[in-house]
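>>> here is a sequence together with a model predicted from it:
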Amino acid sequence: MTGTRWLAEYAWLPDRAEPTADVLIEAEDGRITAVTPLTGAGTPTAGVEVLGDATRLPGLTLPGLANAHSHAFHRALRGRTHGGRGDFWTWRNVMYEVAARLDPDSYLALARAAYAEMALAGITCVGEFHYLHHGPDGTPYADPNAMGAALAEAAAQAGIRLTLLDTCYLTATVDGEPLTGPQRRFGDGDALRWADRASAFTPHGGHTLVGAAVHSVRAVPAEQLATVAGWADRRGAPLHVHLSEQPAENDACRAVHGRTPARLLADHGVLGPGTVAVHATHPTSADVTLLGDTGTGVCLCPTTERDLADGIGPARRLAEAGVALSLGSDSHAVIDLFEEARAVELDERLRTRRRGHFAPAELLAAATVAGHAALGWRDAGRIAVGDRADLVTVRLDSARTAGVPPVGAFFAATAADVASVVVDGRQVVADGRHLRVDVPRELRTAIEAVTR
C-alpha cells in the first residue's frame, strides 16, 4: 500500500475537547504517519494548490467507530418484533426462530450485509458475540467453526475488522437446565470442549482477532467460569459477558448462588482489566464499585436496551467508578453509534431530570478508542501517529447537521450523514455509498432467505 494524504476540514484529535480545523493526515501501509493542523501554524491552509494531492474530506473527520457488541443474525429481526406487547423473553422466542434457520452460507450472506451496513454508519471494527456454533440439532458441522469462519469472511468482504468473541453457552438457566430446541446449536457440552473448539479456529488475514465470551451466568455453570476466563487470559484475548441485563437474571442468581451475577463472576476470576461486561443495566451499588475496582469495562447498548424494555443502566455512576464505557448496537434495532452515544447522555437526563452528564469528548471516546480497546485493537480509535488509518467523515451540510458546530456532531448527526469511511488506509465508503456491497439489496435478499 502506498502513502496517502487526506485534508480534513475538521478532525477530532486525541485529548481535544472539540474538533480542530484544517488537519492534514498522512498514512502509509495502513498506519497514520503524520497529523498536521494547518490553520494558524504558519503553513498553507486548506484551499491552496500545494495540497492538491491530498484527498479533501469536507465535514468532520472522526477516528473509526467501534461497535463493541453485535449479534449479526439479529439484524433479520428489525421491524418484526414490535407488533405486540411483551418483554425480552417474548422477543427472545422470535430470535430463536431465526437462529434455527441459519447455516454457514446464509449466515455469511446476512452478516456480510449487516457488516456493510455498519461500514456505512462509520463502524470500522465490530465485536461479534458469537454463540451460533453448530447445526440446528446441535451436531457440529464438518468444520466445527464453520459459522465463525462465515463471520470472519463476512467482515472481510464488508471491509471492516472483526473481533470474534467465541461464546461459551452451556445451560439454559442459572440452575443448570439443559439446552433445548434452537439453543442446542449454541452448546459445546462443557467448557473444556468449548475451549478445544475455540482454540482450533485460526482466521485468515489480519482483519480478525479471536476473543472469548461467557454468555451469562444463566449459560455457564459457576464451576466452569474459570475455564473460559483462563482461556482468554492465557491468550491475552478480550473476554466479554452479558451482565445483569434483566432483573430476573439477578433474582435467579441470588436464589441459586446467594450473590449477584457480578459478585459470582468476580469470585470465579471473570472480571478484570481484560473483561467487558455488556449491558450492566441492573447492577447494585456494590456491583458498580466492584466493576470499577477490578478494572472491568462496560459496553452499553442503549437502543437495544430501550427496544427490549430492559431499562436504563447507571452510565454516569459507572464512569465515576472508573469503568471504561464502550458502545454496541447489539440486536441492530438501530445501527447508528451516534444514536447510541447521545442516548448515553439523554437516558441519564430521563433518569435524573438533569442535563449535562457526559461531555462530547467522553461520548467520542466511548464510540472510538474505548470500543477498540474493548475489542483488543489498542492501536485504533485515535487520529494519531502510529494508529491505524481509520477515518470517518460526517457531513456538516445535511438537513440534520447544517448550522451545527462540529463539536455537536454526536447530538445532531445520524449514520445517514457518514460520507466517507477509510479502514486501515483503504476507502470502503465514498459519497455515502459502500464501494463493494449493494447494502439495501443484499440485506433484503439475506433477510428474506431466513424469515419467509
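Received it, and whenever you're ready, just let me know what you need. No experiment lies behind these values; they were computed from the predicted model shown. Residues are numbered from 1 along each chain as shown.
>>> all contacts plus neighbour counts: C-alpha atoms, from now on.
Noted.
>>> what comes into contact with stretch 308-320?
Residues from elsewhere that reach stretch 308-320, judged by CA atoms under 8 Å, 6 or more residues apart in numbering: 87-88, 91, 245-246, 279-282, 288, 291-292, 300, 302, 305-306, 325, 344, 347-348, 351, 357-358.
>>> kindly report the same for stretch 334-346.
65, 67, 117-118, 121, 123, 300-304, 315, 327-329, 355-358, 363-364, 366-367, 409-411, 413-415.
>>> what of stretch 84-95?
Here stretch 84-95 has contacts from 74, 77, 81, 308-310, using CA under 8 Å, 6+ apart.
>>> reformat those as TSV; add neighbour count.
As requested, those are arranged in TSV below (neighbours: other CA atoms under 10 Å):
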residue	neighbour count
His74	21
Leu77	19
Thr81	17
Leu308	20
Ala309	13
Asp310	19
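>>> and which of the residues you listed is nearest to Ala374?
Within these, the smallest distance to Ala374 is 21.4 Å, found for His74 (CA to CA).
>>> that closest one in helix, strand or coil?
Judged by DSSP: H, G, I helix; E, B strand; the rest coil, the three-state class of His74 is helix.
>>> doesn't Val210 lie inside a strand?
Yes: counting by three-state DSSP, Val210 falls inside a strand.
>>> in contact with it: list those residues for me.
163-166, 237.
>>> just the element for the closest residue in space to Asp287 that isn't next to it in sequence, please.
Computed as CA to CA, 6 or more residues apart in numbering, the closest residue to Asp287 that is not its neighbour in sequence is Ala262, at 6.0 Å. Taking DSSP states H and E as the definition, one finds Ala262 inside helix 261-267.
>>> how far does that helix sit from the chain's center?
23 Å (CA atoms, centre = their mean, to the nearest Å).
>>> ok, residues contacting the strand or helix carrying Thr289?
Thr289 is part of helix 285-294 when elements are defined by DSSP H and E. Contacting residues not belonging to helix 285-294 are listed as 260, 262-263, 271-273, 297, 317-318, 321-323 [CA under 8 Å, 6+ apart].
>>> and those residues, which are buried?
Among the contacts of helix 285-294, those buried by neighbour count (16 or more other CA atoms under 10 Å) are 260, 262-263, 271-273, 297, 318, 321-323.
>>> return the closest of these with respect to Ala380.
Gly297 (17.2 Å).
>>> how about the nearest residue to that closest one, chain neighbours excluded?
Nearest non-adjacent residue to Gly297, counting by CA to CA, 6+ apart: Val276, 4.4 Å away.
>>> show me what the helix or strand where the one you found lies is packed up against.
Using DSSP H and E, Val276 sits in strand 275-279. Applying 3 or more CA pairs under 8 Å, 6 or more residues apart in numbering; DSSP states H and E, one finds that strand 275-279 makes contact with strand 239-243, strand 297-300.
>>> check it against this one:
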Amino acid sequence: MSSFWCESAWLDGGPVRGVRVESTNGRTTSVTREPRPLDGDRELRGLVFPGFANAHSHAFHRGLRGRTHADGGSFWTWRTAVYALAGRLDPDGYRELATAAFTEMVLAGWTAVGEFHYLHHRPDGTPYDDPNAFALALRDAARTAGIRLTLLDTLYLTSAPGKPPLAEQRRFSDGTAQAWAARVRAIPTDEFFRVGVAAHSVRAVGPADLTVVAETGWDLGVPVHVHLSEQPAENEACRQAYGCTPTELLDRAGALSPALTVVHANHVTDADVALLGARQVSVAACPTTEADLGDGVGRNRALADAGAVLALGTDQHAVVDPFLETRGLEAAARLGSLRRGVFDPAELVAALTTGGHRSLGLEGGSIVVGQPCDLVAVDTDSVRTAGSDPAQVPMTATAQDVTDVVVAGEFRVRGGQHETVPRERVAEILRSLT
C-alpha cells in the first residue's frame, strides 16, 4: 500500500485543501480529508491534479522540433519534413526517439498517451520479420518512460481519394483494410499497453474501409480515432470525391459514436457540429500544434455545447505542456468569439483528465476510489503561479511547475527529476537526430 498527503488536490472540479490518498496495487482505495500528513505518508506539495491524458501524439514528430519553424510554407510543405524523418527511422531508432518523447511527457505531467501510429513497415512497404516491430518499440519506450500507452494503430491506404500511396507513404500501408485488421489483432496488450484503432483521414481511407475500421474497433471493444477536417483542402477533396463533408462521410460509414475521437475538427460546418455532438464523439484538440501549423481556429465551444466531449493532445510536440494546451484552447476560443472566459478552469482540467481518458478508452482522470492512482503535483509558489487563485492555477502554471508525478501509486517524477531516465539522456537522444 502507498499513501500520499496532498497539500491541496483537485476534487470535483476544484481545489480542496488537505487530502490523503491511499492506493493498493496501483489503484486508489481511500480519499479522505486530513489537515496534516500521517506517519508514512509521502507528501505532495502545491496543488495535486489527477493524471493528465494526452489524447493525440505522433511520437516521431518530436524529432522535428526547432527544425521547421522558420521555413514558412504551409501544413502541406511541413509534411515533406515529416516524411523525410519517417523514412530514416527503423524500430530501434524509433524506440529511442519515443523514449525521449514519452519521458518529456511524463516530466510535464502526462500519465497516459494515445499514440496515433501509422509508421508500420520498411520504407518499401514490406513488413519486418515481426510486422508489429514498430508497435512493440513504442510499447518498450512507454514502459521505460513510465507512461500508460494506448496505441492507436492506424489504417493508411491512399494518398488521396482513389489514388495509391506516394513512395514515401508506402511504409504506412498494409495494402488492404483486412490485412491491417489482422495485424492489429496480433498485437499483445497488458495493463499499461492498450491497443485502439484509427483511420488516418478520409484522404487516406475510403468509405468502405472506414466501416472496417469502425467495426474492428467495436468488435475489439477499443477506441476509434481519425483526423478530421484539419485543413480546408481535406474538406474540398472529400466534397469532390464523395459529395459531402468528412463528417458526413464518417456518418455514412457508420463510424460516428461515443467510441470515436475526431482529431482537430478545425473546419467543420454547423451541420457537422450538430452531428458530432448528437453522436457524443470525443474531439481531440491540439492547440499548440494547430497554431504552429496554421491550421486555423477550431469550434470547440460549439462542439462541447452540442454534446461532444473535449480532450487535448500534443500532436507534433512543438510544445509538450498540458497547461499550454489548456490555455491554447481558451485563447483560440477568445480570438474567435471576442470574449474572455469561454471555458472555465474546471472545463479545461476536465479536457486534460476525464476527457482524455475517455478518448483513449482508459479508466482514470479523477482522484476517486477505484480508479488508477495517477497524480500530478504542481508548485503553486513558483514565479509563474505565486499569488494565483488556486482554482485558476490551470491558467498560470506550465510544465516547469510540475514537481512530482505518480503513476499506479509509484513515483515516476520526484522533485522535477524522472526516476529512471535522466534529462541528459533525453537531450542526448534528440541531439543524435541532427
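That came in fine, so what should we check first? Since the structure is predicted, the reported quantities are computational estimates derived from the model, not experimental observations.
>>> TM-score for these two?
Scored against TM-score structural alignment, normalised by the length of the second structure, the superposed chains reach a TM-score of 0.98; 434 aligned residues with a CA RMSD of 1.0 Å.
>>> looking at the contacts of stretch 308-320 of the first structure, which are in helices?
Those of those mapping onto helices are 88, 91, 288, 291-292, 302, 305-306, 344, 347-348, 351, per DSSP state H.
>>> got those as a markdown table, with distance to Arg5 of the first structure and neighbour count columns?
Formatted as a markdown table, those follow (distance: CA to CA, whole Å; neighbours: other CA atoms under 10 Å):
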| residue | distance to Arg5 of the first structure | neighbour count |
| --- | --- | --- |
| Phe88 | 47 | 14 |
| Trp91 | 47 | 17 |
| Val288 | 44 | 23 |
| Leu291 | 41 | 28 |
| Gly292 | 40 | 22 |
| Pro302 | 36 | 29 |
| Glu305 | 40 | 22 |
| Arg306 | 41 | 14 |
| Val344 | 34 | 25 |
| Asp347 | 39 | 20 |
| Glu348 | 40 | 20 |
| Arg351 | 45 | 11 |
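>>> tell me, how many neighbours does the alignment partner in the second structure of Ala213 of the first structure end up with?
By TM-score structural alignment, Ala213 of the first structure lines up with Ala198 in the second structure. Ala198 of the second structure has 27 neighbouring residues, counting by other CA atoms under 10 Å.
>>> and if you look at Arg259 of the first structure?
Arg259 of the first structure sits with 15 neighbouring residues when counted by other CA under 10 Å.
>>> show me what contacts it?
With CA under 8 Å, 6+ apart, Arg259 of the first structure has these contacts: Cys253.
>>> at 10 Å what do you get?
Contacts for Arg259 of the first structure (CA atoms under 10 Å, 6 or more residues apart in numbering) come out as 250-253, 265.
>>> cool, and Ser337 of the second structure?
299, 301, 331.
>>> quick one: which of these is the most crowded by neighbours?
Of the contacts of Ser337 of the second structure, with other CA under 10 Å as the count, Arg299 tops at 22 neighbours.
>>> all strands for the stretch 51-200 of the second structure, in order.
Along the stretch 51-200 of the second structure, the stretches classed as strands by DSSP state E, counting those that start in this stretch are 52-57, 110-117, 148-155, 193-199.
>>> give me whichever of those strands is most buried.
With neighbours defined as mean count of other CA atoms under 10 Å, those peak in mean count at strand 52-57, which reaches a mean of 31.
>>> in the first structure, what stretch matches that strand?
The alignment places strand 52-57 of the second structure over residues 65-70 of the first structure (TM-score structural alignment).
>>> mean deviation of the matching stretch from the second structure?
Aligned to the second structure and superposed, stretch 65-70 of the first structure gives a mean residue distance of 0.3 Å (mean CA distance after the TM-score superposition for the first structure).
>>> corresponding residue for Gln392 of the second structure in the first structure?
Matched by TM-score structural alignment, Gln392 of the second structure corresponds to Gly408 in the first structure.
>>> likewise Gly307 of the second structure?
In the first structure, Gly307 of the second structure lands on Gly322 (TM-score structural alignment).
>>> roughly how far apart are the nearest residue to that match once chain neighbours are set aside and Glu320 of the first structure?
Computed as CA to CA, 6+ apart, the closest residue to Gly322 of the first structure that is not its neighbour in sequence is Gly292, at 5.0 Å. Applying CA to CA, to the nearest Å, the value for Gly292 of the first structure to Glu320 of the first structure is 9 Å.
>>> go on, Leu170 of the first structure?
In terms of CA to CA, Leu170 of the first structure sits 34 Å off from Glu320 of the first structure.
>>> which one of these two has more residues nearby?
Between Leu170 of the first structure and Glu320, counted using other CA under 10 Å, Leu170 has the larger neighbour count: 27 against 12.
>>> the more buried one pairs with which position in the second structure?
By TM-score structural alignment, Leu170 of the first structure lines up with Leu157.
>>> my read is that its match contacts Gln178, right?
No: Leu157 of the second structure is beyond contact range of Gln178, at 11.4 Å (criterion: CA atoms under 10 Å).
>>> next, show the common contact partners of these two.
Common contact partners of Leu157 of the second structure and Gln178 (CA under 10 Å, 6+ apart): Asp209.
>>> next up, the contacts around Leu430 of the second structure.
By CA under 10 Å, 6+ apart, the residues touching Leu430 of the second structure are 62-65, 96-97, 100-101.
>>> how about Glu96 of the second structure?
Applying CA under 10 Å, 6+ apart, we find Glu96 of the second structure in contact with 60, 137-138, 140-141, 425-426, 429-430, 432.
>>> distance to Arg185 of the second structure for these - can I get that in CSV?
Output for the contacts of Glu96 of the second structure, formatted as CSV (distance: CA to CA, whole Å):
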residue, distance to Arg185 of the second structure
Phe60, 23
Ala137, 17
Leu138, 17
Asp140, 19
Ala141, 21
Arg425, 34
Val426, 32
Ile429, 31
Leu430, 32
Ser432, 34
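>>> I'd like to know which of the contacts of Ser337 of the second structure is nearest to Val226 of the second structure.
Arg299 (17.1 Å).
>>> need the contact list for the closest residue in space to Asp166 of the first structure that isn't next to it in sequence.
Distance criterion CA to CA, 6+ apart; nearest residue to Asp166 of the first structure, sequence neighbours excluded, is Ala212 at 4.7 Å. By CA under 10 Å, 6+ apart, the contact set of Ala212 of the first structure is 129-130, 163-168, 195, 198, 228-229, 231-233, 235, 237-241, 275.
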